[in-house]
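**Student:** Below: sequence and its predicted model.
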Amino acid sequence: MSETQHADGQNKIEMRESSSLSSAEALALLAILIPVILRTVVSIDPFPFWSANPLESWIGLTGLSPAAILACDCITVVGAGVLMWLLARRGVVMQAWQVALALPAMMVAAWWGVRQGGSVDHLGAGMPWVAGLASAIVASTAARVPQARRVIAAVVIGISAMLALKAGMQVFVEHPTLVRDFKANREAIFAANGWLPDSSMARAYERRVMQSEATGWFGLANPIATVGAAVCVFGLALMMPLRGEKGRLGVGMMIAGVGAVIVALAGAKGGIAAALVGCAVIGIALILGRPAMAARKKFAGFLMLAGGLGAVVMPLVLVLARGVAGERFGELSIWFRAMYIEAALRIFGQHPWIGVGPAGFKDAYLLAKNPLNPEEVSSPHSLLADLGAGLGVAGLIAGVLVVFFALMAMARVHDAATIESVQETTTQLDDEEGVDRRLIAAALVTPVLIGAYLERDIATVENLVVRVVGLAAAVLVAVQLASVSGRRIMLGAGAATLAMIAHAQIEMTPVLSGSSGWFWLMVGLGAATTATSAGACRLGKTWSVVGTLVCVFVGGGVAAAALPGVMRWNSALRDAALEVRPLADVKALLQQGARDPIAMQDGLRILSQATGKPVTADPKSIKPAIDAMLESATDRASRALMRARNEGDGHYGTARAYSQLLMFRAELAIERGDKTGAKALADQAIDVVKEEAATSNAARFGWIGTLWVERAKRGLDGKEALTEADRAFEASGKLDPWSLNPLLRQIEVAKNAGEDAKAAVLSKRGLELHNWTRLDPLKGLTPPQKAELERLAGVK
């Protein structure tokens, strides 16, 4: 072998080493990818085992619990920190400004979660923000390594095939079944949620049920539409001819088709708009790629600046312009978003330094909202407004990072369009030999299998088909994409990032637990530079170390400080639900018993085992057995819920479920003639909710009022119960001043207390509030309610 051949061979080996990931780097990358994909293909269960009443029906765990989500976020953040450190060792260092802009928001969001012992709500909402920012930064760094870039692109784009199949199953199979079941059990569903059939909440729920739209595992149409738009744009970019390179029509059409199917099934207009933004970016890329543009650098620079800033600014300008137009147009969705942003600005003005917390927007919004807006939202539906209202100044600093990401993505689009061959120590090995398919398979197969296990309690043939066929399709798309040149991945990811950032100004994809990881990984990929030496200076190395330390400290610190408590809370909820599960099973079997003798025998057998006495099919034998089973099971369940409430640190859902179970036990005590015991249980039920006074909100005071009304109905208290109920509903109304619900409850209390004058005053206020609901009549008074308030107010 000649010296020249030996040198060429040695260069190829060195080139391959610089283009590949080490085993440690691959494991760190998997620690980021697997949790992200897991949250994409499994639904989120924010209140595990108790989202429905387990006394009536057993559902079990239906997805990722808050403890699982928190664990995923901590793994992602620590994995990002470790990967930062490993990449810095090979000279691929962080860009200092990225770390500096992200760190304040990460620290404030983590602080909201762990302060005062930990908050389930703030942890559940805030840690996905921390994990998202960390994964975006590390993706923009790791993508300088060709194999990492291909693996990230293959995984995040490949999983869209499963989302497309899930969307089709939802629209064509699940939704017709849902509507049929709802119509058959409409009254029971409303009763289980504590809604009157003609209440605004019941009518709004019915309207949502009747809407046929794909949501994937995200629960909302806009996030899956964002994914679909980004994937569609990515595929179109692969098909476009570039200077010195033909388009990849086959794989491009396949990916663009997957994205288009998702957008169509989601039915979200914002998804279509986002796809059009991406198409416009591709059009700019074609213009920039013309040879004549080489001499028109100022114009090219203007196009780049317009594309990057326009993705952030133009959606906000259009939304705010729609807000100024007011009622002159019939379209409401964008107008409502303008109102959300307006309220977010007020909230930021009142809480500028650390915001109201990642989960605090909903309560703050009720006080800051425009009264014409009938909706109650937990997010302003705009990424920059979300960051500012939730995290204050630190959030605004992170918003600057988002703007820079948009500009970087546009720069990458320019690079891909104008460079004939991306000369990189990063994009050699554009053949498939440089791609580790095992890494791609592990990142896709592992979370899908975990998801199937988590959803085993609600497993169906349809779900099995989605997971098996969808996984095969995802792997196929991923492997095909992994063979695409780094230049085309750069173009596709850049255009998709700009489309997503534009859509993120009017919806919630970046801040939802399920979709945020996917969003931020794609943003990091789209903003990635192409040279491994970028930022390889002392400052870059220093900030890489800082980023590593902060990620490991935040991820590991939150895991150590908060995760054990959240896991204990989760475990106590499960224990409480398991205690009452036999009741739900018995009720279901006895209902089937009228037409299925075997089911009747199974139900009687469970009752006999629970009570230690033989139970026959005679109703006189069944009822005492059920009552005895109820008394024993609810007593044990209430003790478990007390543990959950103590671990939940003010979690409203837990306190409500605990107090509801105590009131149920009070009813059982009344039935057996123990009024003293019933009153003690009812007192405890109210104390459970009252003790979280520091975290009181409109819903909590409303529930306290409901408990006092129930006490009055059951004769546990005299008029003082109605007085306390009135105070609670009044407090609820002060925290939600534009809602009719607390006012209607207060009017009902005044009528029952014989306070006609007060009922008249409140009724006049109710009629005034009704006038503000003209944009959504379902939120206003029903004709019978309006007539009753007019009668009480003396209006003719």
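**Tutor:** Received the coordinates, thanks.
**Student:** From now on I want contacts and neighbour counts done on CA atoms only, so please keep to that.
**Tutor:** Fine.
**Student:** As a check, name the ranges of all helices in the stretch 401-550 of the chain.
**Tutor:** 437-454, 461-482, 486-504, 516-526, 538-561 (DSSP state H, counting those that start in this stretch).
**Student:** what about residue 314, how many residues close to it?
**Tutor:** 15 (other C-alpha atoms under 10 Å).
**Student:** what about the residue sitting nearest the centre point of the chain, distance to residue 298?
**Tutor:** Centroid-nearest residue in the chain, with C-alpha atoms, centre = their mean: residue 512, separated by 2.7 Å. Here residue 512 is placed at a distance of 39 Å from residue 298 (C-alpha to C-alpha, to the nearest Å).
**Student:** now swap in residue 688 and tell me
**Tutor:** On the measure of C-alpha to C-alpha, residue 688 and residue 298 end up 66 Å apart.
**Student:** another structure for you, compare them:
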Amino acid sequence: MSARRGRPNAIAPERSDQRRPEAAAPASIRDVLLWLGAALVLGPTLLRLVVSIDPMPAWGTDLLLLWIPPSGLGAFGTLILDLLTVLGAGVVIAGTPVHVRVSVVALAVLGSSAVLAHAVRDEAHAVTGMPWVAGVCSGIAMMHLPRRSALRLAAIAALLGLSAMLGAKALVQVFIEHPATLASYEQTRQAFLASRGWSPDSVMARNYERRLYQPEATGWLGLANVFGSLAAALVTALGSAAWLSMRGRASDRRVPVLLGLGALLAAAALVLSQSKGALGVLVVGVAALVVVMRLPRRAGVLCALVPVAVLAGVIVRGMAGERFGELSILFRWFYIQGATGIFLDQPLLGVGPAGFKDAYMLAKPAISPEEVSSPHSIFFDWMACLGVFGAAWVVLIGCKCRAIGWLVEHEAPPPVVPVAHGPESARVAALVSAGLVALAVAGSAYFERTLLTPEMGIARAFGLLLGVGIAWGVTQAGDRSIRIVEIGMIGAGLTILAHSQIETTLVSAGATPAAWAMLGLACLPPTRPRCARANSIAGGGLVLVGVAGAVIVLPTMWTWSRALDRATEAVRPFGEALSALESAERGSVEASEAVRALAALARVPQPRDGEQVAITLARARQRAGEMALPGLREGVEARPLDLPTRSALIRLLVGLSQVSKDGGSAWATEAIATAERAPVLAPNSAQSWGLVVNTHMALLGFSPQASQERALWACRKAEGLDPHGLNYALRLVDLLGQAGLGEEQRAWARRVLQIDADLRLDPLRQLTPEQKAFIEAIAAP
């Protein structure tokens, strides 16, 4: 990567005449805006990397069967971070001394407008899509930070400094948390599956257990491949910077050591994620970095070829079909095929960020075994979900590739624009980056305080101390030669570009803003004199997106979030007592205290034997459920299209109707009415019709309104919207048998066997041997 043919040395220290002297004058309003905006972008971006995100806080399971203390960020909290990021990006653009091309920001606004248009109809599109908007805005903001500034250097240092936290989390997760989780799951397997509404031999349960038993590091992101993607980008950035620091003979030997430690921790996270795709794109990213640095005049074109080449590889693998044992890339080919069909069917606005899964179940090839919520290829994600408006973001990626090429080609800051901005010193950059890392770690500890363990406490302390050290090393390396950290960020950006074509890195709620920030910091916009009017218009456009998003979704999401919080708090005393009783030894003081608490909740005398304890537990569970009902009802009223909230209310109503001696019929009637409303609001969702099926069948014998005929009718509707899956087809065979429709049952049994054969690429999704024997017996003439 050293300079050749008379070009200046890429990693040589800047001469004193290249450095701008420290400004003695007070910071201007524009300076304050720039730093404030950058803080609003970077704070939420870093925080969401180290906090788990749950779009359905607490009520994704039945809290009356298995108490899991809520932790992390819910949908409302995530939306707040999204909007802060978008507004901060607008402030950065308005305040930066760098010229901003309005056309680039217009591309971001166009794609964002499609997300907001879908959010007007259903807030779920905002929950899924606003992180995309925040990511795009984060990338634009970071791209336009002044090149040789303490602020840009601090942003790079803070992002790279979090490698310590991610590495520490991976180690704790695989070697400590995973064995403990397996032990806990095996003890509470029946209760856990029941809380999710899954039977032990269901496809959902088997697929969940397949993932659970794999010792993969997912960090706080929930997906090993996305975690591996960020880890690969960090390895590329820190490894390159460490190598260049050693080659440049850094005056402080601690710098390459700290950078190398960061690279090793990121590499550990990458290996523990077991992501083959991330390991592959690490090689691609490093190779692409070497090539573009050796061919700087063609860097823009070469950068654009990176995602194109990866896509071409997916297509080639897809055309090869089933002849090779490797299946993950073949599945990506299936996703792309489905996404293409979805786009052609709804080209204007697409199906919305939250609509891909339902659309894919209809559009996917028959032999595709998976039901996914993303095509795992960013261009097709945007086109399928946002239609032609998503094409604006595809063009934006092209602009990013050109800007990376511009940074590669221009080694020294051009003299025609200010090369520095704000307080210029490595000390300021180090302090700011340390503060950002500390803020992220403190936020992680706060939002996950209910699940804090000694091991994670040690990991956070380790991540904080070493993270601050790595950030300091980055600022020192950048102070000696900004080119060292620039080359590292170019490598990280190329890695992100490559993996986003086969993974969900740029659409993941936790990872998207950070991935875009890395991509933005790898860019340098073409140099032009600053135009205050253009910057103000561009910044105003992003602020307008943030304000529109707040107006459209925040009132509803606030009402919904508060309603679910009230329902959770109503259940908390019972849940904590139940958890204490299950974990205590029989006859211990702890068990007695838990039983006493349950008796107080149930308003009954202290039980004296096991039978009375069971009665007390049932009554306490019923009272807790009754107290949670108003909150869940309000949540459904606030977001009537949200199926998880509706499912939680129905699950609670069904449970109460089955155990109650008085009032059960009224609850059953409400459960059926709540379920029947789902397909009226979302008739094209198989899950909506499935909710009707499950509710009617669960209440047979408990309510005269529960109808097997109605369940059969709804199951036909659900199967029509999921024609390539086994779930509803298998259920249909069972319902037809109960209805005495033998000939139709036999025909559907043959259809089930055909679907089962089509799912051959994933045996876990096929029928179990017992199920297959049962279906074959029915299908026999």
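**Tutor:** Sure, I can see it. What you are looking at is a predicted structure, and each value in this text was computed from that prediction instead of being measured.
**Student:** Could you tell me the TM-score of the two chains?
**Tutor:** The TM-score (TM-score structural alignment, normalised by the length of structure 2) is 0.91; 757 aligned residues with a C-alpha RMSD of 2.8 Å.
**Student:** The residue nearest to the centre of structure 1 matches what in structure 2?
**Tutor:** Superposed on structure 2 with TM-score structural alignment, residue 512 of structure 1 falls opposite residue 508.
**Student:** Roughly how far does that match sit from residue 131 of structure 2?
**Tutor:** 8 Å.
**Student:** Residue 269 of structure 2 now?
**Tutor:** From residue 269 of structure 2 to residue 131 of structure 2 the distance is 24 Å (C-alpha to C-alpha).
**Student:** In terms of neighbours, single out the busier of the two.
**Tutor:** Per other C-alpha under 10 Å, whichever of residue 269 of structure 2 and residue 131 has more neighbours is residue 269, with 33 against 27.
**Student:** what residue of structure 2 takes the place of residue 164 of structure 1?
**Tutor:** In structure 2, residue 164 of structure 1 lands on residue 167 (TM-score structural alignment).
**Student:** Hmm, its match is touching residue 266, no?
**Tutor:** Yes - in this structure, residue 167 of structure 2 is within contact of residue 266 by C-alpha atoms under 8 Å, at 5.6 Å.
**Student:** more neighbours, the two?
**Tutor:** residue 266 (31 against 26).
**Student:** What does that one correspond to in structure 1?
**Tutor:** Residue 266 of structure 2 maps onto residue 259 in structure 1, by TM-score structural alignment.
**Student:** Helix, strand or coil: sort out its match for me.
**Tutor:** Assigned state for residue 259 of structure 1: helix (three-state reduction, DSSP: H, G, I helix; E, B strand; the rest coil).
**Student:** With the one 5 residues further on instead?
**Tutor:** Of the three states, residue 264 of structure 1 takes helix under three-state DSSP.
**Student:** which of the helices of the stretch 401-550 of structure 1 is buried the deepest?
**Tutor:** Of the helices of the stretch 401-550 of structure 1, the one with the most neighbours on average (mean count of other C-alpha atoms under 10 Å) is helix 486-504, at a mean of 31.
**Student:** quick one: it to structure 2 mean distance?
**Tutor:** With mean C-alpha distance after the TM-score superposition for structure 1, helix 486-504 of structure 1 departs from structure 2 by a mean of 1.3 Å once superposed.
**Student:** So which residues of the stretch 551-700 of structure 1 form helices?
**Tutor:** Going by DSSP H, counting those that start in this stretch, the stretch 551-700 of structure 1 shows helices at 563-593, 597-611, 619-648, 652-671, 675-690, 698-713.
**Student:** Between residue 688 and residue 298 of structure 1, point out the one with more neighbours.
**Tutor:** residue 688 (20 against 11).
**Student:** Tell me which residue of structure 2 matches up with the more buried one.
**Tutor:** So, by TM-score structural alignment, residue 688 of structure 1 is matched to residue 674.
**Student:** so who does the corresponding residue of structure 2 for residue 43 of structure 1 touch?
**Tutor:** Matched by TM-score structural alignment, residue 43 of structure 1 corresponds to residue 52 in structure 2. Residue 52 of structure 2 makes contact with 71, 72, 73, 220, 221, 222, 510, according to C-alpha atoms under 8 Å, 6 or more residues apart in numbering.
**Student:** Ok, residue 87 of structure 2 next?
**Tutor:** 37, 40, 542, 543, 546, 547.
**Student:** switch the cut-off to 10 Å
**Tutor:** 37, 40-41, 81, 134, 137-138, 539-547 (C-alpha atoms under 10 Å, 6 or more residues apart in numbering).
**Student:** cool, and residue 195 of structure 1?
**Tutor:** 187, 188, 189, 201, 202, 203.
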